[in-house]
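Q: Build me a model:
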Amino acid sequence: MSKSLPNAVLALGANLNLRGKEPKVTLQQALDAIARQGMVIRAVSRFFATPCFPAGAGPDYVNAAALIETDKSPTELLHMLHDVEHEFGRERVQRWGMRTLDLDLICYDDHVLPDAALFDRWLTLPAQAQRQEAPDQLILPHPRLQDRAFVLVPMADVAPDWRHPVLGRTVTEMIADLPVEDVAAVTPL
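A: Purely as a prediction, here's the structure:
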């Protein structure tokens, strides 16, 4: 029996029209582009309308999640996602700003990267520092995953039982830990 390929969860988001098309069209086209890169898309969540983060930074988002199988390393996968973002007009100018497409690698199986100590530094980074600092290397799982309904609610459609390798909580449990109003604000389209 052959070993299955590693699984990863991607978060997709957009809040700006691209070439006259609405964000939900961009997300569907981005999924097609990811598949063309050789990724096996196992599941795609529903598309959700979500308030812009941080509040007031622009139009509301359309968010989704995808469960993929890949033979790429996490770093190779991240580079491929950046290439797809660029194809869709993404310019990395402002952290947490408006964008035509945002693709984030949320988790890669149960890997903790680059190591437990660096992951913990980003996990515990104060909110003010999060606005000003960005890691210079891939941190997995995404260090803000457990704080973001706009990531967790779509992720629950594709990987509800994935267990955070550091926090020990499933996606469903992390959603239950969030404020009810944050979860309620993520609404299916």
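Q: going forward, measure contacts between C-alpha atoms and count neighbours the same way
A: Noted.
Q: Now do the nearest residue to N15 once chain neighbours are set aside against L78, distance only.
A: Spatial nearest neighbour of N15, chain neighbours left out: Y61 (4.4 Å); criterion: Cα to Cα, 6 or more residues apart in numbering. Using Cα to Cα, to the nearest Å, one gets 21 Å for the distance from Y61 to L78.
Q: Have a look at these two and say which one is more surrounded.
A: Y61 (25 against 17; other Cα atoms under 10 Å).
Q: the strands in the chain, which residues?
A: Along the chain, the stretches classed as strands by DSSP state E are 7-14, 40-44, 48-50, 61-69, 102-108, 187-188.
Q: winner for burial among the ones you listed?
A: Neighbour counts (mean count of other Cα atoms under 10 Å) averaged over each of the strands of the chain peak at strand 61-69, with a mean of 26.
Q: who's in contact with the nearest residue to I68 once chain neighbours are set aside?
A: Excluding its sequence neighbours, the residue lying closest to I68 (Cα to Cα, 6+ apart) is I41, at 4.4 Å. Residues near I41 by Cα atoms under 8 Å, 6 or more residues apart in numbering: A35, A66, L67, I68, E69.
Q: picking that back up, run through the residues that contact the residue nearest to N15.
A: G13, A14, N15, P23, A49, T50, P51, C52.
Q: cool, I139 as well?
A: By Cα under 8 Å, 6+ apart, the residues touching I139 are V112, L113, P114, L118, F119, W122.
Q: now the other sequence, so there's something to compare against:
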Amino acid sequence: MIVALGCNLAGAYTSRAALLEAALNALPAEGLEVVARSGWWRSAAWPDPKGPEYLNGVALVRTALPPAETLAALHRIEARFGRARGEANAARTLDLDLVAHGRSVLAGDLVVPHPRAHERLFVMGPLAELAPDWTHPASGRTARQMAATATVGRDAQPYEHR
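A: Model (predicted):
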């Protein structure tokens, strides 16, 4: 399973990186075992680049939970980190997206794989770093290929701590 993590507000944490590390550490309590994770990537806010910069990454996760329960667990973690859902694309303390759940392809209330992840370099870049040969269950394209053709967040790049 692949989970994308992102934020552009640090909330109660000293930095966005500290918040994302804490979010990774919160996954196991919800039955989501982190097997591997990418480095953090930075990118301008989207669609309005005047907003606070984002920090993003991905984690490979093992779970026995089905997709809908996995998404509910991710939403519970977001809420614990102060995520308030409201305006689309608003600044946020934590965004956890279910990018893929095994080889599942679902349509309906829950769409898996994530319907827009393949367009986003701030998701596909970290995924290509972590698992370049991972293939999308529906398109058959690799993470590396999708990173090369992503159209959203083209400014995304690995984040180096200063």
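Q: Now the TM-score, please.
A: In this superposition the chains share a TM-score of 0.91, using TM-score structural alignment, normalised by the length of structure 2; 159 aligned residues with a Cα RMSD of 1.6 Å.
Q: Check the spacing between the residue mapped onto the residue nearest to N15 of structure 1 from structure 2 and M1 of structure 2 real quick.
A: Matched by TM-score structural alignment, Y61 of structure 1 corresponds to Y54 in structure 2. Y54 of structure 2 sits 23 Å away from M1 of structure 2, going by Cα to Cα.
Q: same deal with A29 of structure 2?
A: From A29 of structure 2 to M1 of structure 2 the distance is 16 Å (Cα to Cα).
Q: same check, this time on R154 of structure 2
A: 24 Å.
Q: hey, which helix is longest across structure 2?
A: Using DSSP state H, we find that the single longest helix of structure 2 is helix 67-80.
Q: thinking N15 of structure 1 is in contact with A57, fair?
A: No: with contact defined as Cα atoms under 8 Å, N15 of structure 1 does not count as touching A57 (10.4 Å).
Q: Count the residues that sit near the aligned residue in structure 1 for A18 of structure 2.
A: Using TM-score structural alignment, the partner of A18 of structure 2 in structure 1 is V25. Residues lying near V25 of structure 1 (other Cα under 10 Å) number 14.
Q: same question, K50 of structure 2
A: For K50 of structure 2, using other Cα under 10 Å, the count is 9.
Q: Could you list which residues are in contact with it?
A: K50 of structure 2 neighbours (Cα under 8 Å, 6+ apart): A44.
Q: how near is it to E119 of structure 2?
A: K50 of structure 2 sits 21 Å away from E119 of structure 2, taking Cα to Cα as the criterion.
Q: In structure 1, mark out all the helices, start to finish.
A: Under DSSP H, structure 1 gives helices at 23-36, 74-87, 116-123, 127-132, 149-158, 171-177, 180-184.
Q: Any chance you could list what contacts the last one?
A: Outside helix 180-184 of structure 1, the residues that touch it by Cα under 8 Å, 6+ apart are A149, F150, V153, I175.
Q: buried set for it?
A: D182, V183 (16 or more other Cα atoms under 10 Å).
Q: Centre of the chain to it, how far?
A: Offset of helix 180-184 of structure 1 from its chain centre (Cα atoms, centre = their mean, to the nearest Å): 18 Å.
Q: Repeat that for the fifth one.
A: Helix 149-158 of structure 1 has its C-alpha centroid displaced from the chain centroid by 9 Å (Cα atoms, centre = their mean).
Q: what's the answer for the first one, then?
A: With Cα atoms, centre = their mean as the basis, helix 23-36 of structure 1 stands 14 Å off its chain's centre.
Q: mean per-residue distance, it to structure 2?
A: Once fitted to structure 2, helix 23-36 of structure 1 is off its aligned match by 0.8 Å on average (mean Cα distance after the TM-score superposition for structure 1).
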